[in-house]
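*Asks:* got a structure for you, letters missing:
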């Protein structure tokens, strides 16, 4: 069943539109063949768009055999998020969650429910998150298309809400290969109420435009003959009728109906009557009808024009008449062709506008106010009530602002920020000095317009006269500054507010105040640690703090950040691990991202990579379940660095490439650096430094040199690529910049960005041993304080590279021993290579060959193709034998292909893999086609065997973790 009846306009004979039906038939055929189509039917009001849609969508029409969802938008619903979507999907009754509804909502489609249910509080949603709902609706449409080709036909699209239009754009961008036809009907004489959303949709997808022109004199004559089958119309009547109506079908229909009702035929008398009416036929005929009716009929007509389709008792209440009188009035309006014959609604927006033009603006505002009160009294949702309030010139009464605030909350739960903003803007206008309103508005805008969100938070901070309110605002402001890369401002505000809050609360605050204080402190640590200019002050403040027990969310967030800052000092790996484990304790409460990610970083630096990966897996699992793409991408990028530390190059490449793919097309992706950096490091290890530099060239973040974390990793990736390309001096220059920047930031952890190790090795290769020893000595001091096997192994490796002769060999043997006990498998292979080369130089080729052979084997298992080739070349030079190092079929896979292959090999269907990666089934299918071709397999079982063999050879203790769980 579809809702085309509910959306149908006035019953106009379809005349002169056969060519348009043929065009729609061709587009429907293309859609059935898997070539998604979009058609925009446009023309002035009353030109017959609705009639054309009905003819195209009815059984036996061009869309026969397709699933047809047909809805109409209304002006009164324009402010309600996803109202257009509900007009389309409403008849499916998906909120029942049983039978077919449950099947359609399987998998990620369950995230569509916030957009579909009357009260989004009934759905499992994350307030403020837009992607989950968009993605859920996409999968709902995909589930429908799994059965039959799908038609989404939206009438009066100029009244459509912005969020529904954004979803149509989201769907069409991912519709490649899907049997989908989208048809929008819009008025050309009315600007879209959704602002640029409709214009952008049309611009992005370049649909077929199907303009409807006025009817010709011949078509008008045909309409007249149908209206007066017993009379032969005179040519003069047809000419006058065409001239007065301009060939507009709605005006023609209304005028012909009025002539029949008054007993006037299509002759000279009728022509004179048409001339008397003149232009604005619809308004003239509507006024003529209402002027001849009792007052109660006019009041019911106005009530119906304001409320739209409603129960008769509600219309009666608004009109101030009895139910019986309301029913009689509706019958009168039906006979006058102002109301549909099969439902209680005006036949057209032009008729509705004509009815409302019979009241003054003040009277109309009073009528809409009473309508809002009535809807409130009968228990309608805040969004429905707010639809009336938005049409008022002012909505400043307390009950009105309360309704608007509730409506904003519903819109946020739906993931419809545009609607929430519209409601909150009206509240802000009514309550200009309320900081909490600006805070809520800023929260809604944080995703779509973070710059304006920041402005609102600044205003809220200035308006807040209570230190606790200022603290709450400051936390939001600081995290927003972090998002828009203005952390110094956020750190300054948080620091000032924290000092004031501490002075206000004293030494023994109440539990709620203590939690607020901890929240502000933890936010300051998060924000202040972002840039080099604010990091020293934050580190000083952190040094004065006593680590909290970690019993509350704010305490765990603070503890996690203290853990990272402790690790940055590079003084005690054991203390960092203890703090990280305490931050990851969860006594009955879920852990937040800002607890899990910092703790995972500290654990990884301290060689506890298993625990670090467990924490990251939790973030990935939770963010995938909530369809939180930004968090998912961040966690993937972080996990890529852990894999790099372990020597899991292939897995690092898969995570980094997948994260980078998720960034594409997203606003927040513009400032990304971590996926590119991790991918570049992996590519260099694979022997593709040119590609690595090309990836780094895509980093677009302005002022990247100001950032404490991303900048140094970016420099290391750039230096290693330059070194691999033979540009030694450029690589050394970059490493020196990295070291100076780290020192200036106070970051002393030896394994975070081990520039000194790379510099020592590179300087030693160039014969500059004194400089190499200076770099090694610098790192040895740092490594001794940190004390992990990896750090001490790095120090020994640097000393060994910088020291010729037996002393150097002894240091390299120590490096091999220490790194073999660490997670750093690729660095273990590197130490074996250097040890073999040193032994060869000292005249011990047999012993050298053993270490070089081990270096080749370990480097190959890690995916370090360049290192394996270098070790093999040294082995052959030492008299050993080994075949050329060739790239395995698995190494030919791109990072994303590796991820897809792992997901499919784990038993996931194509659809499940697509849901896991937030892509389309078509994308997974294309990747699989490439994977099968590269690996020379034809079955999923064969793919699983290939990956299983690779996992068995992998040195990664978390083999298989490239599959998001």
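*Replies:* Everything's here; your move. Small disclaimer: the values here were computed from a predicted structure and weren't measured. Numbering: from 1, shown residues only.
*Asks:* Please make it C-alpha for all contacts and neighbour counts, starting now.
*Replies:* Will do.
*Asks:* now the residue nearest the centre of the chain: how far from residue 308?
*Replies:* Nearest to the mean C-alpha position of the chain, counting by Cα atoms, centre = their mean, stands residue 131 at 3.8 Å. According to Cα to Cα, to the nearest Å, residue 131 and residue 308 sit 32 Å apart.
*Asks:* Please apply the same query to residue 95.
*Replies:* Taken as Cα to Cα, the span from residue 95 to residue 308 is 23 Å.
*Asks:* quick one, what contacts residue 407?
*Replies:* By Cα atoms under 8 Å, 6 or more residues apart in numbering, the contact list for residue 407 reads 381, 382, 383, 386, 420, 423.
*Asks:* let's see it at 10 Å
*Replies:* 79-81, 381-387, 401, 413, 419-420, 422-424 (Cα atoms under 10 Å, 6 or more residues apart in numbering).
*Asks:* try residue 909
*Replies:* Residue 909 touches 903, 915, 921, 924, 940, counting by Cα under 10 Å, 6+ apart.
*Asks:* Verify the stated contact: the last one with residue 928.
*Replies:* Yes. Under the criterion of Cα atoms under 10 Å, residue 940 is in contact with residue 928, at a separation of 9.5 Å.
*Asks:* okay, pairing it with this:
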């Protein structure tokens, strides 16, 4: 009988077994895949996963398995940790360190006691953790890791409809990448399961490369074969009745046959003719009722406690002594209800569901409360205890509320705000009125906001009256959260009112207000309608700082640094504020992934301190790489590119922008406008007009009143100049300057030298008075702010547009000033313009040195248009300029170029493989082709070949 029933679970499953075998064979050859097994309970999904596991183990694959449990859906990343913790536990410390290195680092805090990591003051964001887990899974295969042997892997997840949402997002993220990996992912999910509406679960069923297996019910012939195996003398009528009653479901066929066999004789067809699947499961309960009472009590306790429960705990819950519980477990296993052995588990989830559903509602709730107490006594984690508390009845117990609150906090840190929301809703039912309820509601609002649920606005509004007597920091946190929510809804004035109220809670000079003010400024000062109010809030901070009393918190120091730079304060003061902001952590704000660090770098660039700006971004890149923070790495890459662009390191800037575009391409597109203008600037200097035009489209989805919008307009002005449309260039340049001043009251050439662009455009139009007026204004403004780079650039333009001929003294002064700055790109322009003007003034002897120096700089920078102009001027002057060595960069394919840029960026082969999700061998192949095309032999020569200045 047992053999026949077990056979039913794989009967008529040849096509499914063939598909699984093909997936496993493909992964052995290095091609990963996703297989989803979907169907109703009892159709044999678990058995198919077991067959895949058996075959994978026989073929030497690494096999990791996990299963969703209905009561453990509140355990954030529970299924993911069940998958990945066993191989980490089995690994030696040195191997664990390798597995958790690089992009896997954000996952390290999820494995306390197993992995150690340099942690930032706040845990990484949820998406960082998920990416870290994906990289950890990849590292377990050895793929993309230098010096590691590749071992193909099978990951199986059963009952995925009961997996927690964070784990499902991890699986979906891994499935996005699985086609390039030696990894097969096989997921079993019920039709219409409770989790079927979770978007991550839906994604899995349509994810390419995907095979969806939907095992069909057994045919009438297959059921007849199974019936004949149990009742050889039975006729066709009994087989037909069993097929009808079970619907061809393999599990229900087996249970029905067990129940019929218990009667000890061949039943008539009429005994089952009227049965339906529900009554088949009732027969399980009838079978259980015929067993000794101790067996029924143990089965009921196990149904409440869940699979994988130790026998000792189940016995305590059932009120049985250990010997009696052991006898009961043996009886239940003999009746094919439980699997033999400890820990205990039902033979099939449907059996557990039937036993659990048979409990009356209040008895079931009380049984779960008792289960929670037992788990707590045994030292199980709060998340497991909370799973039982969620289905217990509220009793006004503050201890229950505290446990649920603690579990919610853990869920939030692990990136599952939906689970945290459920836990906090239930905690509120046990909390008493007043401040404790208010703080719980505040946490609920935070979880809802993180989950993207705008009900958070109503929750925090309801919480505020309950927090009247709470400490100022708690109430300020609530008001700050309300401000964020209003801001996200477009209610900017309402956001300002809430944030003002938060700031008013603190006495003047209270250092606790500094973080609140920094967050407010991050929202308000970059939004035109709130900017003036933000300036008023920042004004006393500026006054205090200028009197030698700067703020102490790094976030507020970052905003101070930017304002000092924009106001044209002495450069040493800007540097002092920047140093304070970056002193403790180069990212300044780990929670914000380095956005405040970016403010500091922008301030340093505006002040002309390009070397200091690059050093700050360098340190941030190193910190982000250590932590595996992909978003912070992208932000730091962008800001280093900004500093490098002005220094003329155009190719290195492109490499940095590759790092910046990684997070953007994965959906973090808030930086798209900033990336657009800088990428366009770089391409224009390299003579890549079409690439510049394409880069500007990155700004298209973004609001037209962002601070980057004037910079994008300036790029369009430069592009129009190159394309011979100075009228359009003049309009765009003027619009850029006026927009920046109207929206933000900013007029600083270190941020946007729009007058220079406009003056050149007016000059080309023949409107020389307008050109000279604009150029004169540019010089005056640059001298006012006192930034040498800005002064030199403005003087260069003023010298070019002077009439009746270019002003040699202004051009010479520009070149001299710029020679003393790190602004190599602007210096090269000044040299070429000076040399060309000298030649046209009849000073052929004097034009050679600046033209040759400008050409050398432009060649080294790969600023091709500038280099070609310098070369043309030298030819016109009768000189023979040296030819640029053919580097072969234009012959690189896009894939080769990207690998080369990342290598130039300082990535190892393994890091490049991790970043691009290609194998280390593929990286090596690409680099070999790069070296051949560039006529170099190692990565140390990449800088010279790509023309990056040293």
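*Replies:* Sure thing, it's come through. These numbers were taken from a predicted model, which means no experiment stands behind them.
*Asks:* ok so, going back, any chance of the contacts of residue 909 of the first structure in a markdown table, plus neighbour count and distance to residue 333 of the first structure?
*Replies:* As requested, the contacts of residue 909 of the first structure are exported to a markdown table (neighbours: other Cα atoms under 10 Å; distance: Cα to Cα, whole Å):
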| residue | neighbour count | distance to residue 333 of the first structure |
| --- | --- | --- |
| 903 | 24 | 62 |
| 915 | 22 | 51 |
| 921 | 23 | 51 |
| 924 | 24 | 56 |
| 940 | 17 | 65 |
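*Asks:* Which two among the residues you listed are spaced furthest apart?
*Replies:* 915 and 940 (18.3 Å; Cα to Cα).
*Asks:* Grab the nearest non-local neighbour of the residue of the second structure most remote from its centre.
*Replies:* Centroid-distance maximum for the second structure: residue 233 at 63.1 Å, with Cα atoms, centre = their mean. Using Cα to Cα, 6 or more residues apart in numbering and skipping the chain neighbours, the partner closest in space to residue 233 of the second structure is residue 266 (7.7 Å).
*Asks:* which SS class is the one you found?
*Replies:* Under DSSP: H, G, I helix; E, B strand; the rest coil, residue 266 of the second structure falls in the coil class.
*Asks:* contacting residues for it?
*Replies:* 230, 231, 232, 233, 234, 235, 238, 260.
*Asks:* Just among those, which is most surrounded?
*Replies:* Tallying neighbours with other Cα atoms under 10 Å puts residue 238 at the head of the contacts of residue 266 of the second structure, with 22 neighbours.
*Asks:* by contact count, what packs against the strand or helix carrying that residue?
*Replies:* Taking DSSP states H and E as the definition, one finds residue 238 of the second structure inside helix 236-246. Packed against helix 236-246 of the second structure by the contact rule (3 or more Cα pairs under 10 Å, 6 or more residues apart in numbering; DSSP states H and E) you find helix 220-230, helix 250-261, helix 270-273, helix 277-289.
*Asks:* just to revisit the earlier point, now the contacts of residue 909 of the first structure in CSV, with secondary structure?
*Replies:* Formatted as CSV, the contacts of residue 909 of the first structure follow (three-state DSSP):
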residue, secondary structure
903, helix
915, helix
921, helix
924, helix
940, helix
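*Asks:* which among those residues gets closest to residue 45 of the first structure?
*Replies:* Closest approach to residue 45 of the first structure among the contacts of residue 909 of the first structure (Cα to Cα): residue 921, at 40.0 Å.
*Asks:* Please report how far the equivalent of that closest one over in the second structure lies from residue 561 of the second structure.
*Replies:* Using TM-score structural alignment, the partner of residue 921 of the first structure in the second structure is residue 918. Distance, residue 918 of the second structure to residue 561 of the second structure, by Cα to Cα: 41 Å.
*Asks:* same thing with residue 521 of the second structure?
*Replies:* On the measure of Cα to Cα, residue 521 of the second structure and residue 561 of the second structure end up 13 Å apart.
*Asks:* Looking at the two, which is more packed in?
*Replies:* residue 561 (29 against 23).
*Asks:* Touching, residue 239 of the first structure and residue 272? I think so.
*Replies:* No. Using Cα under 10 Å, residue 239 of the first structure is not in contact with residue 272; the gap is 11.6 Å.
*Asks:* State the distance from the aligned partner of residue 516 of the second structure in the first structure to residue 475 of the first structure.
*Replies:* In the first structure, the residue paired with residue 516 of the second structure according to TM-score structural alignment is residue 520. Using Cα to Cα, residue 520 of the first structure is found at 6 Å from residue 475 of the first structure.
*Asks:* which residues are common contacts for these two?
*Replies:* 494, 497, 498.
*Asks:* can you tell me which of those are in helices?
*Replies:* Those of these mapping onto helices are 494, 497, 498, per DSSP state H.
*Asks:* Among these, which one lies nearest to residue 884 of the first structure?
*Replies:* Nearest to residue 884 of the first structure among these, counting by Cα to Cα, is residue 494 at 58.9 Å.
*Asks:* Next, count neighbours for the closest one.
*Replies:* 30.
*Asks:* what's the answer for the one 3 residues further on, then?
*Replies:* Counted with other Cα under 10 Å, residues neighbouring residue 497 of the first structure total 24.
*Asks:* Kindly report the same for residue 726 of the first structure.
*Replies:* Neighbours of residue 726 of the first structure under the rule other Cα under 10 Å: 11.
*Asks:* Could you report the distance from it to residue 698 of the first structure?
*Replies:* 22 Å.
*Asks:* swap in residue 704 of the first structure?
*Replies:* 13 Å.
*Asks:* Touching both of the two, which residues are there?
*Replies:* By the contact definition Cα under 10 Å, 6+ apart, residue 704 of the first structure and residue 698 are jointly contacted by residue 673.
*Asks:* Which one's more surrounded, those two?
*Replies:* Applying other Cα under 10 Å to residue 704 of the first structure and residue 698 shows that residue 704 carries more neighbours, namely 18 against 12.
*Asks:* Quick check: closest non-adjacent residue to that one.
*Replies:* Leaving aside its sequence neighbours, residue 704 of the first structure sits nearest to residue 711 (Cα to Cα, 6+ apart; 5.8 Å).
*Asks:* ok, so of the shared contacts of residue 520 and residue 475 of the first structure, who is nearest residue 856 of the first structure?
*Replies:* The closest of these, once distances to residue 856 of the first structure are taken by Cα to Cα, is residue 494, at 52.2 Å.
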